[in-house]
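In: Okay, here's the prediction I keep looking at, along with the sequence it came from:
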Amino acid sequence: MKLPSHSRYAASAIPTRPTYTWPNGAKLALLVCNNIEHFAFRAGLGSDSAQVGAAQSARNYAWRDYGNRVGLWNMLEMLDELDIPSAHNVNTAALDYMPEIAPALTKRGDEFIGHGRSNAERQDILWEEDERRLIAETRDGIIRHSGTAPKGWLGPYLAQSNVTMDLLREEGFTYVMDLPADDQPFWMATRAGPILSVPYSIELNDSPAMVFRQHSGREFADMIVDQFDEMLAQSERRPLVCSVVLHTFVVGQPFRLRPLREALRHILRHRDRLWVTRPGELANYVAGLPKGVVPGSEMLG
């Protein structure tokens, strides 16, 4: 039976791969990725704190707006307190809407990752020309606010068309986080050359966990601890990436922030065994590994 497929990457079972280490001999890399989003008022796509699939309203717009007005700043204070570098998947509409955001991220030395113009829209329903425009406008908006072109991309709703990867590579992006297919990075083919997939969890992600599956903040913190402890043990056999995915309007709420802080403190007790980094730094390190080590690297020139 021949099923619909893709030509981006080949099958690869993790136990059969070559091994390597992260900087300083670490076996487990930790990525803390934060999402900063802005939505249309009573229109377009969005999420709701009380009812899955609820219509867009003033109430759920305001709930999400809490993330930019309060939640983000709660989270940045926590990241500073714990000395955790972070990357931020940013809607350029959020940077335009709240001018205090970009300078705060720049001051921390954090990474800006392209996350579309707004999470009120998704790119997989666009014609190729319109999708290219969305990608280019996102890139140029981040340059305008940060002074640097982003190298990483996470699509709104992790949505992709058949040509998204090609367009991203053609517009200067070198890695993506849209594919929760692995706990290690791997290279993928595009018509403009290879692009790297950096692990990004859809499971250890506060939005699906707490907004859609209605887990509590305490349950989410327990998930983080369990995921980390298991991956730390597994990393004795092979290098892994543990990503913790956050949204300002979800865990930026004080009652959720408290258990999150406790979970991150648990992780950081093992800091001497970790590479606590950002996705762009991880992607640069992987690009420097010998050909044949990372799946798909035979495509590299």
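Out: Structure received. Residues are numbered from 1 along each chain as shown.

In: use CA for all of it now, contacts and neighbours both
Out: Noted.

In: can you give me the strands for this protein?
Out: Taking DSSP state E as the criterion, the chain contains strands spanning 28-36, 87-90, 111-114, 152-153, 175-176, 186-188, 195-197, 240-247, 274-277.

In: May I see those arranged in JSON lines, with mean neighbour count as well?
Out: Compiled in JSON lines, the strands of the chain are given as follows (neighbours: other C-alpha atoms under 10 Å):
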{"stretch": "strand 28-36", "mean neighbour count": "24"}
{"stretch": "strand 87-90", "mean neighbour count": "25"}
{"stretch": "strand 111-114", "mean neighbour count": "28"}
{"stretch": "strand 152-153", "mean neighbour count": "27"}
{"stretch": "strand 175-176", "mean neighbour count": "28"}
{"stretch": "strand 186-188", "mean neighbour count": "23"}
{"stretch": "strand 195-197", "mean neighbour count": "25"}
{"stretch": "strand 240-247", "mean neighbour count": "24"}
{"stretch": "strand 274-277", "mean neighbour count": "20"}
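
In: let's bring in a second one:
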Amino acid sequence: MQLTTHNRYGYSPLDSRPVYDWPGGKRLAVCFCNNIEIFSFLDGLGSDSASPGAPQSTRNFAWRDYGNRVGQWYLFDLFDEMNVPASHNLNSMLLDACPEIAVRIRARGDEVVAHGRTNAERQDTLGEDDEARLIRETTETLTTFFGDRPSGWLGPYLAQTPVTLDLLQEAGYGYVMDWPADDQPFWMRTRRGRILSVPYSIEVNDSPAMVFRQHSGEEFERMMIDQFDELLHQSKKRPLVYTAVLHPFIVGQPYRLRALRRAMKHILRHRDEIWLTTPGAIASFCTRLPAGTIPGSGR
């Protein structure tokens, strides 16, 4: 059998890589990645609270809309209470419907990561011209609202076509989070240069955990803590990235928020040992490291 390959990056075993430190001599970078999404009513894609793959309905639309109306505001308050930065993977079409969310993000000074137009669609169903238009429309809307263009991209459903990386690099994006292949950043090839892959967990992620695998809030809390504790232990040898991935319509439910609060308190007891940061800051730091430090950067 002939294996199909992507030719976007080469194999790089973890133990063969250079060791470096994050800012302040830290070895574990910690990011809280929040997904703020908007959906189409009775149309398009969207998850369901009780049955994966259920058709679109008034009930599951309202359940998701709870996140923007209520759950997101609980999360903003929790981030303020814990004094942590957050990054927000943001559907651009949400801003016309919920502009107050953008106001709160600006007030907090958080990072905005481009997350397509809406999670009612996937970009991997599009031809190259239509996908380029989706990227352009998303970028223009976010830039208009926030004043600065986003430097990072996370596709809806982490879906990519064979040319997504090329289109993103050509549109000026510096990093992506759609390739959960590593606990360290690594460079990926495009047809006109390179783009950085920043770690983004699909394991410590409330959507697959609590919606699709039906884990409880307490189980997700345990996952967050165990992932953090083990990565903190492993980071004695090498720099690593921990991400907790959140959706306000899932973890913003009060009983799950209580479990998230406990997990964050555990993580933040180690505040002096970690670099509490955002994916964009990680990408910016990596671009300044000497050639050969980050896999794929050459020597």
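Out: Happy to help now that I have it. Everything quoted here is computed from the prediction, not taken from an experiment.

In: Any idea what the TM-score is?
Out: Comparing the chains after superposition, counting by TM-score structural alignment, normalised by the length of structure 2, produces a TM-score of 0.99; 299 aligned residues with a C-alpha RMSD of 0.8 Å.

In: Could you point out which of the strands of structure 1 sits nearest residue 49 of structure 1?
Out: strand 240-247 (12.5 Å; C-alpha to C-alpha).

In: what's the average per-residue distance for the closest one once overlaid on structure 2?
Out: The superposed strand 240-247 of structure 1 is, by mean C-alpha distance after the TM-score superposition for structure 1, a mean 0.3 Å from where its aligned residues fall in structure 2.

In: Burial check on the residue nearest to residue 19 of structure 1 when sequence neighbours are not counted, number of neighbours?
Out: Counting by C-alpha to C-alpha, 6 or more residues apart in numbering, residue 19 of structure 1 lies nearest to residue 238, which is 5.9 Å off, once chain neighbours are set aside. By the criterion of other C-alpha atoms under 10 Å, residue 238 of structure 1 has 19 neighbours.

In: Now do residue 238 of structure 1 against residue 26 of structure 1, distance only.
Out: Going from residue 238 of structure 1 to residue 26 of structure 1 by C-alpha to C-alpha, to the nearest Å gives 10 Å.

In: circling back: quick one: closest of the strands of structure 1 to residue 212 of structure 1.
Out: It's strand 240-247; of the strands of structure 1, that one is closest to residue 212 of structure 1 (C-alpha to C-alpha) at 13.3 Å.

In: and the closest one with strand 28-36, angle?
Out: Relative orientation of strand 240-247 of structure 1 and strand 28-36, computed by axes from the mean of the first three to the mean of the last three C-alpha atoms, to 10 degrees: 20 degrees.

In: Residue range in structure 2 corresponding to strand 240-247 of structure 1, please.
Out: Per the alignment by TM-score structural alignment, strand 240-247 of structure 1 matches residues 240-247 in structure 2.

In: ok, and what's touching the matching stretch?
Out: With contacts defined as C-alpha atoms under 8 Å, 6 or more residues apart in numbering, stretch 240-247 of structure 2 is touched by 27-36, 67, 183-184, 199-202, 204-207, 224, 227-228, 231.

In: rerun at 7 Å
Out: Outside of stretch 240-247 of structure 2, the residues within contact range by C-alpha atoms under 7 Å, 6 or more residues apart in numbering are 27-36, 183-184, 199-201, 204-206, 224, 228.

In: got it, and stretch 49-69 of structure 2?
Out: Contact with stretch 49-69 of structure 2 is made by 41, 42, 43, 47, 48, 211, 212, 248, 249, 252, as judged by C-alpha under 7 Å, 6+ apart.

In: now the match of strand 240-247 of structure 1: how far from the chain's centre is it?
Out: With C-alpha atoms, centre = their mean, to the nearest Å as the basis, stretch 240-247 of structure 2 stands 7 Å off its chain's centre.

In: quick one: the helices in the stretch 101-250 of structure 2?
Out: Ranges of helices within the stretch 101-250 of structure 2 are 128-146, 164-170, 206, 217-234, based on DSSP state H, counting those that start in this stretch.

In: Show me how far the shortest one is from its chain's centre.
Out: Right, the one you point to is helix 206 of structure 2. Distance, centroid of helix 206 of structure 2 to centroid of chain: 12 Å (C-alpha atoms, centre = their mean).

In: so how much does it differ from structure 1 once superposed?
Out: Comparing helix 206 of structure 2 with its match in structure 1 after superposition yields a mean distance of 0.2 Å (mean C-alpha distance after the TM-score superposition for structure 1).

In: same thing with the first one?
Out: Here helix 128-146 of structure 2 is compared with structure 1 after superposition; its mean distance to the aligned residues, by mean C-alpha distance after the TM-score superposition for structure 1, is 0.4 Å.

In: what's the matching range in structure 1 for stretch 50-70 of structure 2?
Out: Stretch 50-70 of structure 2 maps onto residues 50-70 of structure 1, going by TM-score structural alignment.

In: can you put the strands of structure 1 in a markdown table and add distance to residue 96 of structure 1?
Out: Formatted as a markdown table, the strands of structure 1 follow (distance: least, C-alpha to C-alpha, whole Å):
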| stretch | distance to residue 96 of structure 1 |
| --- | --- |
| strand 28-36 | 12 |
| strand 87-90 | 11 |
| strand 111-114 | 14 |
| strand 152-153 | 19 |
| strand 175-176 | 23 |
| strand 186-188 | 32 |
| strand 195-197 | 28 |
| strand 240-247 | 18 |
| strand 274-277 | 27 |
